[in-house]
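Enquirer: this is the structure alone, sequence omitted:
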């Protein structure tokens, strides 16, 4: 590299450090030292290797840069300033109320794909974006900046396994090995060889480099471009707080603005206003998309016995035939969740993520970044392992569709380790989420299609066992709606159920009617958003609501109903799973949990 280029890169890196110090000082908080360690790495990337059109962030040929170490946001925003995307004035509004320069990056900035800051997530999402690049046959590269501390996260190694096994050579990981974490030294310190051995074991090409030598960094990036059939990990030895003696490689400086920013800026050579010309991508055509066709949903006859998980699988395959942008991801349970139907029909759009639920959700997020419509399915219970990813998908406003099968005690003999009993609460708590729980096959099929055009995180809960079909073929089930299955002027209470308990509620209503007690029954298939109008009417006319759910009492259907009618003051009785289930048949499980038809009858009689 020419001496002139080296001088420019050194000056650019110094500017990035200065601006990171200034922004954090102005905010009175932030992570300048974590930004300063990676400044040389990112200066070389922006000046020589990144291909990105900042005036057109939607350009499908753009590279993707993900700051997994999202706390280094001062560095990212300083890079955006150097590229001319933001002004110095906006940079100095870092962490201020209403500013796009948030403490950790989010897609409020058009050049940010996903929210980061919960460590260990950037690489798994980057794997998903790289998978999309292969699917759509585009030449862009995915660059992920990680810190060495987050390499302790298991999600990193789920991603390393997936990327290595599938040979994602369009993915480059840059690890800022600055030796220091939040409270002290990291596990391996500056031993880049330890990290190289680990990534190498997963099939990655590894490069160890001095992270403050622009020429060596440039050579490493160039080498990564030439690797075929393997992802590349660049392991860069750096110093936290590089460039300022007071904080360089010093413990106790993490997550704090510099105590004396003015002398630090002077030590770094003062303020600069350099501009880096990030090269726009070469014209690469349009991303490949698969053809669609007519939507022909499966139909089920009233009275048939069909599991909602089976209806979901058949409907997803039908949706895949109609829409070429739909993809499916499996957590190595496709024969149980029934995503195998889609996999057989569209193998190129079906991704086996194995038993790695964090990578499952992250890959869905990465595919959604590129405009694909992902459905990711596993057992409802196992989605709890990926909840931090789901939470961050909400922060990212990521349109991913999650499907949890084998929900509740009604799965039967497998016992509590396999029972999703917390999933409704978990999903309801996610920002702007949609939570759906069909009771029969026609409803499950229709809701599978409804999910395709939703924004944000959506969740479909399916049942293991066969249930009677009670809804007509072709019936519509709008998001936020419900189905009033029984209602009369003489109703003394309304039973609100969803999924498996709808059938128990209908049976209980028949028994009560024979005893001279009339009750209404509402199939509340949309738990979030919930049909407040129907609930208010029921609360007003009967004054008594009984919710029944195959879920824990906290945060599920009962609490959703209470939230909707609490100001009206009706009596609300919640039937839910309170005890710890064991092994038993599905019918025995419902009875033991006191959520079967007999328990509902008893609850109504106590109430009225």
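Expert: Received it, and whenever you're ready, just let me know what you need. Everything numeric in this text was worked out from a predicted model, so none of it was measured.

Enquirer: can we go C-alpha only for contacts and neighbour counts from here?
Expert: OK.

Enquirer: what's the closest non-adjacent residue to residue 390?
Expert: Beyond its immediate neighbours in the sequence, the residue positioned closest to residue 390 (CA to CA, 6 or more residues apart in numbering) is residue 361, lying 7.0 Å away.

Enquirer: confirm that neighbour sits in a strand?
Expert: No: when DSSP: H, G, I helix; E, B strand; the rest coil is applied, residue 361 is found to be helix, with no strand at that position.

Enquirer: that one and residue 461, how far apart?
Expert: Plainly put, residue 361 is 16 Å away from residue 461 if you go by CA to CA, to the nearest Å.

Enquirer: repeat for residue 365
Expert: Computed as CA to CA, the residue 365 to residue 461 distance reads 19 Å.

Enquirer: out of those two, which sits in the more crowded spot?
Expert: Taking neighbours as other CA atoms under 10 Å, residue 365 and residue 461 compare with residue 365 leading, 35 against 28.

Enquirer: test my guess that that one contacts residue 123.
Expert: No: Residue 365 is beyond contact range of residue 123, at 11.6 Å (criterion: CA atoms under 8 Å).

Enquirer: what number of residues lie near residue 514?
Expert: By the other CA under 10 Å criterion, the neighbourhood of residue 514 contains 10 residues.

Enquirer: I should have written residue 590 there, sorry.
Expert: In terms of burial, residue 590 registers 28 neighbours under the definition other CA under 10 Å.

Enquirer: state whether it is indeed within a strand.
Expert: No: checked against three-state DSSP, residue 590 lies outside a strand; its state is helix.

Enquirer: tell me how far it lies from residue 350.
Expert: In terms of CA to CA, residue 590 sits 35 Å off from residue 350.

Enquirer: residue 317 now?
Expert: In this structure, residue 317 and residue 350 are separated by 11 Å, where distance is defined by CA to CA.

Enquirer: ok, now residue 43?
Expert: In terms of CA to CA, residue 43 sits 38 Å off from residue 350.

Enquirer: for comparison:
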């Protein structure tokens, strides 16, 4: 299907636009601020996993995917399924920024009567599939990719899995199916932050050698630093890696990335920052934003 184009459209115009690496880096800082603010306001949320995967979502929605509020009803738009649904704060943040719903809606997250719950649902504009029960998202994405192939549609299907959910057998059943049907329009991304709610993945249920396992299941596998914007852009721009094979990006990330006191700390899987912690985090992110400008 060729190299993926930069296929974002400017809302209301159909014009394709592309963000620079520096613009994407700025976005990641902004997104991290929003994630922390909405979790703090809601008094609930999966902080660590949202911070580890936000750079991936940033590049997907601002560089890779052909999807916007204007194109969402078009059957040819690219699909995104967040299998690790518990990190929904990252997805809400990006969808609000892209104009799928008012940013102010984020203030209602986890409040009584709000559709903005702790896992994605199709009640929210821009969300393709309800997720949350781990191990289901890949199966849904495989079905979407197979349907696109059967219908001859140019759309691609992207899905993000947490490494902890790979102990679910459905992930591997779906992988066999993806390889069997040669779904090179499917891109599976693993948020490989190496931590889950009960501890390190290699202590809970060892996953390594993970790249070799995916290759054995028929994927074309590439690894990259999942918190490095330039590395993510370069990797996504090379998809499909091999015609006739589903694509697997093993994105090596840091849980809680971007905040010194949340990085690689198991307790931040599901933890709400205090007022003081939020203030400290905002100061760190302000410094990170200033460093981007200095480098530029």
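Expert: Here it is on my side, so go on. Everything quoted here is computed from the prediction, not taken from an experiment.

Enquirer: and residue 317 and residue 350 of structure 1? Which one has more around it.
Expert: Between residue 317 of structure 1 and residue 350, counting by other CA under 10 Å, residue 317 is the more crowded of the two (28 against 21).

Enquirer: how about the contacts made by the more buried one?
Expert: Contact analysis of residue 317 of structure 1 by CA atoms under 8 Å, 6 or more residues apart in numbering lists 341-342, 345.

Enquirer: just the buried residues from those, in ChimeraX please.
Expert: Only the buried members of the contacts of residue 317 of structure 1 enter the following ChimeraX selection, criterion being 16 or more other CA atoms under 10 Å:
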select :341,342
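
Enquirer: dump the contacts of residue 317 of structure 1 to JSON lines, plus secondary structure.
Expert: As requested, those are exported to JSON lines (three-state DSSP):
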{"residue": "341", "secondary structure": "helix"}
{"residue": "342", "secondary structure": "helix"}
{"residue": "345", "secondary structure": "helix"}
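
Enquirer: rewinding a little: overlap in contacts, residue 317 and residue 350 of structure 1.
Expert: When contacts are counted by CA under 8 Å, 6+ apart, the set common to residue 317 of structure 1 and residue 350 consists of residue 342.

Enquirer: the stretch 51-200 of structure 2: helices as residue ranges?
Expert: If DSSP state H, counting those that start in this stretch is used as the criterion, the helices of the stretch 51-200 of structure 2 fall at 88-97, 137-151, 169-180.

Enquirer: buried set for the last one?
Expert: Applying a neighbour-count criterion of 16+ other CA under 10 Å, the buried positions in helix 169-180 of structure 2 are 170-172, 174-179.

Enquirer: so what touches that helix?
Expert: Outside helix 169-180 of structure 2, the residues within contact range by CA under 8 Å, 6+ apart are 135-136, 138-139, 142, 146, 166, 186, 217-219, 245-246.

Enquirer: give me that answer again for 7 Å
Expert: For helix 169-180 of structure 2, the external contacting residues (CA atoms under 7 Å, 6 or more residues apart in numbering) are 135-136, 138-139, 142, 217-219, 245-246.

Enquirer: what is the nearest of those to residue 16 of structure 2?
Expert: Residue 16 of structure 2 has its nearest neighbour among these in residue 246, at 26.1 Å by CA to CA.

Enquirer: pull the number of nearby residues for that closest one.
Expert: By the measure other CA under 10 Å, the count of residues near residue 246 of structure 2 is 29.

Enquirer: again with residue 6 of structure 1
Expert: Here the count is done by other CA under 10 Å, and residue 6 of structure 1 has 15 residues near it.

Enquirer: and the gap between the closest residue to it other than its chain neighbours and residue 12 of structure 1?
Expert: Nearest residue to residue 6 of structure 1, sequence neighbours excluded (CA to CA, 6+ apart): residue 214, at 6.6 Å. From residue 214 of structure 1 across to residue 12 of structure 1, the span is 11 Å (CA to CA).

Enquirer: where do the contact lists of those two overlap?
Expert: What both residue 214 of structure 1 and residue 12 touch, as defined by CA under 7 Å, 6+ apart, is an empty set.

Enquirer: and the strands in structure 2?
Expert: Assigned by DSSP state E, structure 2 shows strands spanning 8-9, 16-17, 79-82, 157-162, 186-192, 195-196, 199-200, 220-225, 247-252.

Enquirer: quick check: which of the ones you listed is nearest to residue 54 of structure 2?
Expert: If you check each of these against residue 54 of structure 2 by CA to CA, strand 186-192 wins as the nearest, at 10.0 Å.

Enquirer: quick one: the closest one aligns where in structure 1?
Expert: Residues 171-177 of structure 1 are where strand 186-192 of structure 2 aligns, taking TM-score structural alignment as the criterion.
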